[in-house]
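Enquirer: need a structure here:
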Amino acid sequence: MTSKMGMIRLFICLGVILHIGALFSSATSPGIQAVFNHTYSGSVSEGNDIIYPFTHNTSNVPYRKLRLSAGFEAVFNQTYSGSVSEGNDMIYAFIHNTSKETAIRFHFLSDDAVPDFPILVVVKQPRSVFSWTVPYVSPDGKKYGSVSKTLCPDSSNLNASVEETIIVVVSTSSAIEVNFTLTGMFVDDFNLQSDTDITFSSDPSSPQFYQYEFPEGVNMVLVRAKSPNDTCAYFSVQKAECPIFEDVSTVRYNAGIFQTMTLQAAITVTRDKYKSGRFYVVMVVHSNDDRCENDYKTFTPLEAQYTGLSERTKIVTLRVEHTLEKYWKPVVVTLVVLIAIAILSFVIIFAVPVLIRKMAKSCARAVDSQEESIQADANENNIEATGNTEVVFVSNLSTKKFEKMEKKYNTYVWDIVTVSVFYALPVVQLVVTYQVVTNVTGNQDSCYYNFLCAKPYSWFSAYNNVYSNVGYVVLGFVFLVLVGIKHYNRVHNNELGIHKHYSLLYALGFALIMEGVMSASYHVCPNRANFQFDTSYMYMIACLGILTMYQKRHTDITASANKSFALIILIIFTGFLGMVFIGSLVFYIIFFFVHMLTYIGLSAFMYCSGTTPDTDVFFFKRIIGLYKKAFAVCKSEFYVCKCVSKSEVSNHLARGRVVPLIVGFLVNFALGALGIATKPLDFATHLLFIMIVNMVLYMLFYLFMKGMCGENVLPSFLLLVLTIALWGTAGSFFMKTNSGWQDSAAESREKNADCSIMGFYDAHDIWHLISAFALFVSFVYLLLLDDDLDQTPQKDIPVF
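Expert: Modelled structure (predicted):
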């Protein structure tokens, strides 16, 4: 009821104030006593207004006749005190010359106004009307008696200085007089300048906005905001037009871009989205920090105490910088480097085998010279080299037909292609939808970019994060070509060398390509909901890499594609559970025990040279047999074994095989304990780190055992050193987190950092490029691993 009376008085005020001819220098037609449900016709022009007073009774309360205090001309930068009550309003007329360099801001303070009978402030400009109430009541019920607003500039007067009169009407429906103060002021630094800092303060009842105009020839800028305090706020870029969305309830619905902010925020702005060449930068402070916290709290509106001066004042420093507009240089440089790597890899593939053959011939004479003495030692100890059930050679595990095993391993390629098609298509569709929604709504809280180094292109918000995955795709194709060449030149011999089955290597190459596709898809709009897209194929690569090494000397007993992908599904599901039970101590403890039991079982399997108690018995009985074997090994006496390419002489398995397995156990135990101690929110990365470490450990184990058996390890050793160096370098960049979906969007932006290379790539982009190279070198290591044994009889190649 009171609100209706207030609106009626507002319309009357806007008409009656025009009677003050001395102030407005305008001619006002005689007021017409108007009645409801009747249509009136008229005409107006500048300075010639018509007043229509409508009088009515609300309920049974008699209407009080409106009285205006004497209006007077006001000047800027001076504080005026006054009081208003129901039917007794105040009018101020501010006359000034418009300028595009300044804006006008009004500050209003009242310690007496209450929400039930607020003060209504109406500001009439020549082409618009702006109003607000005092006190300002936030969505959570907090009240602010101090309110400041900047008027939206008249765009028609930006290029000319025109005298303009601004009328401020102050009214209330309170029967008791309410005191207030009013100050009008100029915002002299309203126009932001490139590479120049501007500092201001803002609070929930006093939003701020500034204007930036693109200089000639500049088409893209980065708008930064920094604050020494972590008070939650909205940071928004809007079109330079009225009205301005500067309230927490409306800023999300503007046609521009907005982010939540604590300590820093950044928005990249392109000219093509702002046809006028200008835009507004708006800062709106929240009355609480719920929106910027990781877990949004459920709150009920508070009966908050009155706050005359805000305790949530936020000091903000704005800066607009020119940023990289043309990306051709980093794009081309990246492709050139990848092509150089491809050429170098082709040289290695064709040059290394020649080197290996030369070294193998020189080593063969040394091995032959030791054979007689070793065999004599074996005879002296009554050990039958080929009859011992503990001694296994490649010939013992390569008895099945080559063509049959070839068909078995070909299934890996078809399975990964099938899985990738059905996995990737909905993923791409989903992330494209995410990006479109982000572009349409302007809500940049839905995607966790490094906004200080987000390079937009077309509809991509962070094209650099997507493009940096090109290394996976290009090097994946290069590896497929390398495998294809090796496959084409393969000369199969059932008696010599390791059986050359290339299907797992093809699967690795395709997985590397898909890792690029899935990582790029994730980085279109990175967030918690789609993070698993980025890690799934890394799990797959780690598993396939270990299987590839294992398959070389265990051709007949290597798991089929169906079993292997079932294991990968289980690993991905474990990663999913880590996302569900995020940060749970119980989950990490359970995972630790499952992790260690799995490692112990696999270690027992590897210690036994790949033999199982009985491959025909039930699966779980075989598992129990493995743990019995592991327990027996722990009690047995280990003897040092000299393993050469033609025989293995030992009653027990080599102590040399135990050492790397124990080291691996300690490393895995440490990783599991670290998980329990830290309970990382990002379990998927924790799991991925464990798998990559174990893949590298198995590579070390394989190379170590080759050396123990007198095989040539130099080329593989050099590749492994390069692999470890690349992984270490890539990991150092990975640890430099520039964003984090584990946090809220505002907290994630606190980690944002400037571009690291060529003004285009950030630390995570460099991780993409170096890790792609590290994976590629790892795959080349697998491709060339046992080429030194091509002329060695299988009955002389030990299994480990």
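Enquirer: rest of the way, CA atoms for contacts and neighbours
Expert: OK.
Enquirer: quick check, Leu577 in a helix?
Expert: Yes: counting by DSSP: H, G, I helix; E, B strand; the rest coil, Leu577 falls inside a helix.
Enquirer: neighbours around it, how many?
Expert: For Leu577, the count of nearby residues is 14 (other CA atoms under 10 Å).
Enquirer: please apply the same query to the one 5 residues further on.
Expert: Per other CA under 10 Å, the neighbour tally for Ile582 reads 17.
Enquirer: the stretch 201-350 of the chain: helices as residue ranges?
Expert: Using DSSP state H, counting those that start in this stretch, the helices of the stretch 201-350 of the chain run over 328-380.
Enquirer: ok, which stretches of it are strands?
Expert: Here the stretch 201-350 of the chain has its strands, by DSSP state E, counting those that start in this stretch, at 208-213, 220-226, 233-239, 257-261, 264-270, 278-285, 306-307, 314-322.
Enquirer: give me the buried positions along stretch 398-405.
Expert: Buried positions in stretch 398-405, judged by neighbour count with 16 or more other CA atoms under 10 Å: 398, 402, 405.
Enquirer: whoops, stretch 721-729 was the one
Expert: Quick answer for stretch 721-729 (16+ other CA under 10 Å): 722-724, 726-727, 729.
Enquirer: what residues does that stretch touch?
Expert: 696, 770-771, 773-775, 777-778 (CA atoms under 8 Å, 6 or more residues apart in numbering).
Enquirer: what do you get if the cut-off is 10 Å, keeping everything else the same?
Expert: The contact list for stretch 721-729 (CA atoms under 10 Å, 6 or more residues apart in numbering) reads 692-693, 696, 700, 716-717, 719-720, 730-734, 766-767, 770-781.
Enquirer: please provide the structure for the following sequence as well, for comparison with the first:
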Amino acid sequence: MILRVLLLWLGLTAAPSSFAADVIDANLNQLYTNATEPNGVLSIYKYQVKQSQVVRVYLHSDNSSSLRPLLAVFREQRAVLSVQLPIRLEKNYFYDTVARTLCPFGNETLPANVGTDESAGAMTVELSCFSPTPVAYSLKAYLLDNFELTLGEQMSLSASPSQPVYLRYRIPKRLDSVVVIVKSNDEICMTVSIQMIGCPVFDLDNNVIFSGMHQTMTKQGAVPIQRSNLDDFYIVFVVKPNDDICSEMMSIQPASGPVHLDTRIKNFTVLIHELPTDSAYLVPMGVAVGAILVIYVLAFVHVSWVSIRDRRRWEEEGRAAVFGIDEETSSLNNPHYSYGATATSRSTISGSTEASDLPSSSGVSTIAGQEPSPDDINQPGPDLEISNEDADYDTLEDAKTDKSVARSKVNLMVSDLSLKPWKLRDKKYHLYTWNLLTIGLFYALPVVQLVLTWQNTVRLSGDMDLCWYNYLCARPLFGIFAFNSIFSNIGYVMLGLLYLGMVKERELRYRRTVGAVHASVKTEFGIPMHNGLLYALGIAIMMEGILSASYHVCPSSSNYQFDTSFMYIIGALGMLKIYQLRHPDINANAHVAFGILALFIFLAMCGVYFNDVPFWAIFSVCYILVMFGVSVEFYFKGQWRLNRHIYYRLRHYWRSTTCISRIIPRFKGRFIFLLIGNLLNLSFVFLGIWVMPKDFPSFLLLPFTGNLFLYLMYYIFMKLLNKERLKMRTVLFLLMAIGCWVIAMWFFINAVSDWSETPAESRVKNHECILFNFYDNHDVWHFMSALSLFMSFSIFLSLDDGLQWVRRDKIVVF
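Expert: Sure, this is the predicted structure:
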């Protein structure tokens, strides 16, 4: 009994005049201007719609309010859509006009190849408002004739925040993938979404990201779609109420109170363009690999020719030099020869006017900077008798073996900086190779894991703003959005491997010609042969390719430093290699070099997130301190150390020198070079403080690449100044490297994306493929920069080949 009374009471209270509906048989494509009944009385418009027809409804009201809005419900056979006027988007944006496309009948269940039922069904529009006074409105329901897009045909559309638009497209079976290209002349922010066929369609700003893939755009956008993922889909266009997501500066500042806007309309075009099939990718990929294999063949021909030339040069020059050393060594080891005879013998053989080196008390032959091997050190030798009077003074041998005295000479020779045992030095430089392999392994594995996780996150979330691709030339394959940007890094890996092979061949050739002839030749002639840094350079080039490919799995500001870090390493290793050529004893240890590089990589990471005045102050101090330390090392050739004894050394220097000698530099050549280099580096620091570039990691590449180029030019200039000839192949490598770098930099500057901007702004720079309908500007940059690095570091393989049979005490240090 109580339940019956309760039901009766609910029926009476829930039966106001709103159930008294005014039903109107309406016609499509006809505008109805009317007003609502007071107190929520329904006005119902009934339309007859076929299942194959797509209906769009337009509704406008000038005098509805947010307190008593005009309510509209659109009922279909299997879907219901409700709106209210004014429609509120975000916080303070209100619109008096709304236009929505109703979900077509049967799209959830009917496959693309099955015809639709042409029987008509009812569609109703129910309008009501709980205002005591009538609210005027305008209503129109009309058919969409061009709801489905056609491949290759461009369609012009317009949309606003309250009037979203969506279309349908079915990928033909003959295609593997297509790209949806959207272009506009204005910069109004809009979201483009790709959604599965079904109802409801999420086409408002507050729900468009709930389904499918979506990206923001202003002037240009593109979405590549694989048929294996979606063969039939909706393309939804939703205009944002403001531009804060697409731009760093909001073009519309939110007002403190409600703002009614109906003029924010975006005009755009949409085009479906077919992408190459998966099998068509084989041609551009094969051409790239084939071009690199041609370089392999040319390198093999070049190495074979150089090997023949070296053997011929050994016959012409090497034998005479080695036989001279043999004769000299045998005379030094004979105890019956006097010191004067030894000096005369050396002068006769080598033409040197410099006094001879004396054998040490252990019997080790130390000829003009010769580095005794461990076997030589243990050999017994004659005991030399030295008078007590002579013992009170330093002999010439004492001066030469004292590295502090040797390095303080104004005119240093390579023999003065190659006194340490060769095996000890070579082991030191091979630490660069093993340390870099270890660093690369521990660095690359988490990177690959992380970017693959990001790629999976993009696929699951559908948020295409997480990765900064060139969507106009993104070629999907194996579930990767831009496989072309990954494959184009193969040049780094293959050319880095080729470089390692050329270094190994050079090492074996040296052993066959020079090292196999006489043990002392290694330590007497030419620039000391150490290949550890060259191997490290080859590995660094390969790691650059691997990490660059990892970055391009999902390029963004969060992982840009992955491959940039190895760019820093390549630049630093190049400078260290040039310095090591004539400073083998005093080059930096591997752990020190990589420790400083770790500092710069840390600063690069901080520059991405804290690009403000305090960061630039800290960076400037760190950079200047490193610059000062490098300058001191280069100027004093390892004589000064920044340790606890620095104060006593400075005090001793100040007391033992005159005022004039403190002002006038003792090593004028080094001073001029350091002055120019430090001025350029200080200019770089001041430029950074003034500009504060958003892309700090790229900006930090300038000192590494710039200093490497400056040091190489200085080295070549000093060689020519000291009348050291450059080999023709060295000049050719230099010219080809410069040409490749010029071409590569053009493609790098003409970027097709920029993670320092918002995703929508970056897409404005997106460009179609320029090579084989597969590679874009950045892909060509990958190939050309890999070739440029290979050419640049191939210079090191022949830079000092002209000094192979020149005595080290005749090779100037600079």
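Enquirer: what's the closest of the strands of the stretch 201-350 of the first structure to Gln551 of the first structure?
Expert: Of all the strands of the stretch 201-350 of the first structure, it is strand 264-270 that lies closest to Gln551 of the first structure, at 50.3 Å by CA to CA.
Enquirer: now find how far off-centre that closest one is within its chain.
Expert: Relative to the centre of its chain, strand 264-270 of the first structure is centred 16 Å away, using CA atoms, centre = their mean, to the nearest Å.
Enquirer: packing partners for that strand?
Expert: Helices and strands touching strand 264-270 of the first structure, by 3 or more CA pairs under 10 Å, 6 or more residues apart in numbering; DSSP states H and E, are strand 220-226, strand 233-239, strand 257-261, strand 314-322, helix 745-749.
Enquirer: returning to what we had before: between the buried residues of stretch 398-405 of the first structure, which is nearest Lys455 of the first structure?
Expert: Using CA to CA, Met405 comes nearest to Lys455 of the first structure of these, at 48.8 Å.
Enquirer: what sits against Ser202 of the first structure?
Expert: Residues in contact with Ser202 of the first structure (CA under 10 Å, 6+ apart) are 148, 208-209, 233, 283-285, 310, 312-316.
Enquirer: wait, isn't Asn288 of the first structure in contact with Val248?
Expert: No: assessed by CA atoms under 10 Å, Asn288 of the first structure is found out of contact with Val248, at 11.0 Å.
Enquirer: so what sits against both of the two?
Expert: 138-139, 204, 233.
Enquirer: turn these into TSV, columns for neighbour count and distance to Tyr80 of the first structure.
Expert: Output for these, formatted as TSV (neighbours: other CA atoms under 10 Å; distance: CA to CA, whole Å):
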residue	neighbour count	distance to Tyr80 of the first structure
Ser138	20	26
Pro139	15	30
Pro204	30	23
Ala233	27	31
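Enquirer: and of the residues you listed, the nearest to Ala604 of the first structure?
Expert: Closest to Ala604 of the first structure out of those is Ala233 (57.2 Å), distances taken as CA to CA.
Enquirer: what does Tyr539 of the first structure align to in the second structure?
Expert: With TM-score structural alignment as the criterion, the equivalent of Tyr539 of the first structure in the second structure is Tyr568.
Enquirer: my read: its match touches Asn707, true?
Expert: No: counting by CA under 10 Å, Tyr568 of the second structure sits too far from Asn707 to count as a contact (11.4 Å).
Enquirer: these two: which is more packed in?
Expert: More neighbours surround Tyr568 than the other of Tyr568 of the second structure and Asn707, with 24 against 20 (other CA under 10 Å).
Enquirer: returning to that earlier point: save the helices and strands packed on strand 264-270 of the first structure as a markdown table, and put in distance to Phe573 of the first structure too.
Expert: Shown next, in a markdown table, are those (distance: least, CA to CA, whole Å):
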| stretch | distance to Phe573 of the first structure |
| --- | --- |
| strand 220-226 | 40 |
| strand 233-239 | 37 |
| strand 257-261 | 33 |
| strand 314-322 | 44 |
| helix 745-749 | 26 |
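Enquirer: for Phe779 of the first structure, see how far away Met405 of the first structure is.
Expert: As judged by CA to CA, to the nearest Å, Met405 of the first structure and Phe779 of the first structure stand 22 Å apart.
Enquirer: again with Gly82 of the first structure
Expert: Between Gly82 of the first structure and Phe779 of the first structure the computed distance is 80 Å (CA to CA).
Enquirer: the more surrounded of these two?
Expert: Neighbours were counted for Gly82 of the first structure and for Phe779 using other CA under 10 Å; Phe779 has more, 24 against 14.
Enquirer: count of neighbours near Tyr296 of the first structure?
Expert: 11.
Enquirer: and if you look at Leu642 of the second structure?
Expert: Neighbours of Leu642 of the second structure under the rule other CA under 10 Å: 10.
Enquirer: which residues touch it?
Expert: By CA under 10 Å, 6+ apart, the residues touching Leu642 of the second structure are 629, 632-633.
Enquirer: A strand includes it, no?
Expert: No: under three-state DSSP, Leu642 of the second structure sits outside any strand and is assigned coil.
Enquirer: please enumerate the helices of the stretch 1-150 of the second structure.
Expert: Ranges of helices in the stretch 1-150 of the second structure, per DSSP H, counting those that start in this stretch, are 2-13.
Enquirer: which parts of it are strands?
Expert: Going by DSSP E, counting those that start in this stretch, the stretch 1-150 of the second structure shows strands at 22-25, 30-35, 43-50, 55-60, 70-75, 80-85, 87-89, 93-95, 97-101, 120-128, 136-143.
Enquirer: residues in the first structure aligned with the longest one?
Expert: Read that as strand 120-128 of the second structure. By TM-score structural alignment, strand 120-128 of the second structure lines up with residues 163-171 in the first structure.
Enquirer: kind regards, and thank you for your time.
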